[in-house]
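**Student:** dropping the sequence and predicted coords here.
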Amino acid sequence: MKLTHLRDVAAVAERGSLRAAARYLGVTQPAITRSIREIERELGVALFERRPKGVVLTPMGELFLRRAVSVMGEVRRAREEIDQARGLSTGQVAVALSSAAQIALLPHVLPGFRKRYPEVVLSIRAGLFPATETPLKDGELDFYVGPLPETATAKDFIVETLFENTRVIMGRHGHPLAGATSLAELTGARWISTAVTVDSRAEFGPLFERYGLPEPVVEMHVESGIAPTLAAASTDLLIMVPEQWLGFAYAPQMLIPFQIREPLPAAAICMVTRARLPLTPAAEHLGDLFRRAAMHYVRAREQRQHSAP
């Protein structure tokens, strides 16, 4: 088995046909066909199912592709690690960030990273841990920064807490419950869930139960991005989001925070990396910048709290 076999399988899977893969790789279609047949013969299984308008992966092909992508990613990282150790500013880094991490940390991270590694391509994926766990495990992502579900396993990962977090309840301007000062006054409201998991109990249940209140009614689940803001701004649904949303440029224009007296704890913001393999120098530098940005954020938050009347 050669790396070209892995490359060809990945190209055919991505492009959907042998011809398109050959064109993408700059080789002949017979060469791609021969490569696929060789690897299928060696494995003893069919990796692709031939169809009139192209090919699709078989179940065995999907299993093989996942490993192939992981192997190619590690080979790429090995080359980049050597190049970066030699002082070259080349390669790529891929990370996944929650909305809170993007708002609170990313603006403080990018200038330093671009200055140190101006030629490294930075790929940023927005999302929460459940959607990024497999790509992280397979090596498509270098690390994740954001909250973790309570059931997340750390067996394959190194989890580092960057800072503890809290939440804020927000609704549209002119919301009929905007004057509420306690959770009890919101028991009749309907909610948008933005939890790390689709189980809204993880987001609302323990908090409301702590104060002897019924569990809220959730009408919508949105993982991250601007969609929760747009949904809450155009309806009477409420959202309970990390406090970092108060610093998001568009949120204050579309939503108002409710001055609820009960504490609203949130899942801590963590950095998650794979346990078995080290980061490249560029990815490690980016991780350090996130750690420094988190320290700066915590200090700034403490100063605001001390100066508040």
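**Tutor:** Good, I have the coordinates. All of these numbers come straight from a predicted model, not from anything done at the bench.
**Student:** okay, CA-based contacts and neighbour counts for the rest of this
**Tutor:** OK.
**Student:** got the buried residues for stretch 265-282?
**Tutor:** By neighbour count on 16 or more other C-alpha atoms under 10 Å, the buried set for stretch 265-282 is 266-274, 279-282.
**Student:** can you tell me which of those residues are in helices?
**Tutor:** Among the buried residues of stretch 265-282, the residues falling in helices (DSSP state H) are 281-282.
**Student:** in strands, which of the buried residues of stretch 265-282 appear?
**Tutor:** 266-274 (DSSP state E).
**Student:** return the member of these nearest to A131.
**Tutor:** V272 (13.4 Å; C-alpha to C-alpha).
**Student:** might one say that that closest one is in contact with P147?
**Tutor:** No: applying C-alpha atoms under 8 Å, one finds V272 not in contact with P147, separated by 9.7 Å.
**Student:** give me the contacts around the longest strand seen in the chain.
**Tutor:** Assignment by DSSP E gives strand 157-172 as the longest strand of the chain. Outside strand 157-172, the residues that touch it by C-alpha atoms under 8 Å, 6 or more residues apart in numbering are 178, 232-243, 254-258, 260, 263-276, 291, 294-295, 298.
**Student:** going by distance to P59, which of the ones in strands among the buried residues of stretch 265-282 wins?
**Tutor:** Out of these, the member with the shortest distance to P59 (by C-alpha to C-alpha) is R274, at 26.0 Å.
**Student:** how near is that closest one to R79?
**Tutor:** Using C-alpha to C-alpha, to the nearest Å, R274 is found at 19 Å from R79.
**Student:** check it against this one:
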Amino acid sequence: MDHIWRLKHFLAIAELGSVQAAARHLNISQPALSKSLRELEQHLGSALFERSSRGVTLTQAGQAFLARSREIELQWDGALFDLTATRDGARGNLRIGVGPTYEAAFMAQVLARLLREFPNLQISVRTGVGAIMLPALNTGEIGIYFGGLRSGTESLASEVREIPLYDQSNRIVAAADDPLAAMAEVGAGALSARAWVQLSYDSLALERIEALFQTAGVPLPRTVVSTHSLGLALDLVRNKGFLTSLPEPLLHPRLGFGLAPLAVPGYDWRIATGISYRTSLAGTAPLKRMIAIVRDELGASGLGPDLVGGLHG
């Protein structure tokens, strides 16, 4: 039993880059964490970190042990979920990744419902696009990812499976009272003359917008704000006359009040979205319930089938 906690201690140090930060995160004393690490290194017969005044870095042995440790932790927590599910509502640590659209549209409701059923779970949530989260899923840094499924240029580890949920449309958006919103068709020339705000993490939208203007032979917009903040982007569109591109679920009245999609020929594209997960969590009670709850929220909220063409998978 001691070794699983030493392994978790090792993972915290590796992820945070210092014993001090890991001790704060784990809510244990720094001397106790240092002792745990020494005992693990003695047991393995190898140094896992190089120490310096700036923190710690993994040795070659530590890098090799990191990948194994993440998979062991996932398997341990998966077993813990199942062994405790019927007794006290499932205990263990669940690390998930959430894409920006799922974060804004679905996940608050999903997590609230899940924790009502499994109040003893500890859930760690990371947010980001698939280009960041899928590699983290491959290495075991997270166990589940809700968001865009892999594209043709991305690969998944053999221990990862996918559940497609819906195809997500993307639209060019203006304020609901913008003159462009009343037009039956909006050409690239009219869009080029306007100020734009772009979500910096949405590389696919950036590529599609650029292609739209290049195909029409009109210049790219001269005034562009690039931001990682969805809230700032929506405020600029609603109140300052900017244009942007958004996933269509964000135009649901609950989220996209004051916004309107524009009828732009040539800008009609979708991406597949769903759930990607490590096989070590397959069949566990929390994962099964999260899948069911996400499907339920997609259907009940109208953010899924009403806007993006229906659920499948």
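**Tutor:** Now that the structure is in, tell me what you want to look at. None of the values given here were measured: they were computed from a predicted structure.
**Student:** TM-score for these two?
**Tutor:** Superposed pair, TM-score by TM-score structural alignment, normalised by the length of the first structure: 0.73. Supporting alignment: 295 aligned residues with a C-alpha RMSD of 4.0 Å.
**Student:** so which of the contacts of strand 157-172 of the first structure sit within helices?
**Tutor:** Going by DSSP H, the helices hold 232-233, 254, 291, 294-295, 298 from the contacts of strand 157-172 of the first structure.
**Student:** pull out the buried residues from these.
**Tutor:** Buried members of these, counted by 16+ other C-alpha under 10 Å: 232-233, 254, 291, 294, 298.
**Student:** what's the counterpart of R274 of the first structure in the second structure?
**Tutor:** Taking TM-score structural alignment, R274 of the first structure has R278 as its aligned residue in the second structure.
**Student:** give the contact list for that match.
**Tutor:** 137, 140, 143-144, 159-161 are the contacts of R278 of the second structure under C-alpha under 8 Å, 6+ apart.
**Student:** quick one: buried residues of the longest strand of the first structure?
**Tutor:** Buried, per 16+ other C-alpha under 10 Å, within strand 157-172 of the first structure: 157, 159, 162, 165, 167-172.
**Student:** next secondary structure element downstream of it?
**Tutor:** Using DSSP states H and E, the helix or strand that follows strand 157-172 of the first structure in sequence is strand 190-193.
**Student:** for that following strand, name the packing helices and strands.
**Tutor:** Packing contacts for strand 190-193 of the first structure, counted by 3 or more C-alpha pairs under 8 Å, 6 or more residues apart in numbering; DSSP states H and E, involve strand 217-221, strand 238-242.
**Student:** centre of the chain versus it, how much separation?
**Tutor:** Centre-to-centre, strand 190-193 of the first structure and its host chain are 22 Å apart (C-alpha atoms, centre = their mean, to the nearest Å).
**Student:** mean distance between it and the second structure after superposition?
**Tutor:** Comparison of strand 190-193 of the first structure with the second structure after fitting gives an average deviation of 3.7 Å (mean C-alpha distance after the TM-score superposition for the first structure).
**Student:** now render the contacts of R278 of the second structure as CSV, adding secondary structure and distance to L40 of the second structure.
**Tutor:** Below are the contacts of R278 of the second structure laid out as CSV (DSSP: H, G, I helix; E, B strand; the rest coil; distance: C-alpha to C-alpha, whole Å):
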residue, secondary structure, distance to L40 of the second structure
L137, helix, 25
G140, coil, 20
G143, coil, 24
I144, strand, 28
E159, coil, 27
V160, strand, 29
R161, strand, 32
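**Student:** in ChimeraX, how would I select the buried members of those residues?
**Tutor:** Those of the contacts of R278 of the second structure that count as buried under 16+ other C-alpha under 10 Å are selected in ChimeraX with:
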select :137,140,143,144,160
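**Student:** output the contacts of R278 of the second structure as TSV; include the columns distance to M107 of the second structure.
**Tutor:** Output for those, formatted as TSV (distance: C-alpha to C-alpha, whole Å):
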residue	distance to M107 of the second structure
L137	18
G140	21
G143	16
I144	13
E159	24
V160	21
R161	20
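**Student:** quick one, what contacts P149 of the first structure?
**Tutor:** Residues in contact with P149 of the first structure (C-alpha under 8 Å, 6+ apart) are 129, 196-197, 267.
**Student:** go with 7 Å
**Tutor:** Shown in contact with P149 of the first structure (C-alpha atoms under 7 Å, 6 or more residues apart in numbering): 196-197.
**Student:** could you find the closest non-adjacent residue to N93 of the second structure?
**Tutor:** Leaving aside its sequence neighbours, N93 of the second structure sits nearest to Q122 (C-alpha to C-alpha, 6 or more residues apart in numbering; 4.7 Å).
**Student:** should've said L183 of the first structure
**Tutor:** I260 (6.7 Å).
**Student:** which residue in the second structure aligns with that neighbour?
**Tutor:** By TM-score structural alignment, I260 of the first structure lines up with A263.
**Student:** how close does its match get to A188 of the second structure?
**Tutor:** Distance, A263 of the second structure to A188 of the second structure, using C-alpha to C-alpha: 11 Å.
**Student:** who's more crowded, the two?
**Tutor:** A188 (22 against 19; other C-alpha atoms under 10 Å).
**Student:** and that one, how far from M290 of the second structure?
**Tutor:** A188 of the second structure is 41 Å from M290 of the second structure, by C-alpha to C-alpha.
**Student:** now L134 of the second structure
**Tutor:** Taking C-alpha to C-alpha, one finds L134 of the second structure at 18 Å from M290 of the second structure.
**Student:** the more surrounded of these two?
**Tutor:** A side-by-side neighbour count of L134 of the second structure and M290, using other C-alpha under 10 Å, places L134 first with 29 against 18.
**Student:** host element of that one?
**Tutor:** helix 130-139.
**Student:** which helix or strand lies directly C-terminal to that helix?
**Tutor:** strand 144-148.
**Student:** how much does that next one stray from the first structure?
**Tutor:** For strand 144-148 of the second structure, the mean deviation from the first structure after alignment is 2.0 Å (mean C-alpha distance after the TM-score superposition for the first structure).
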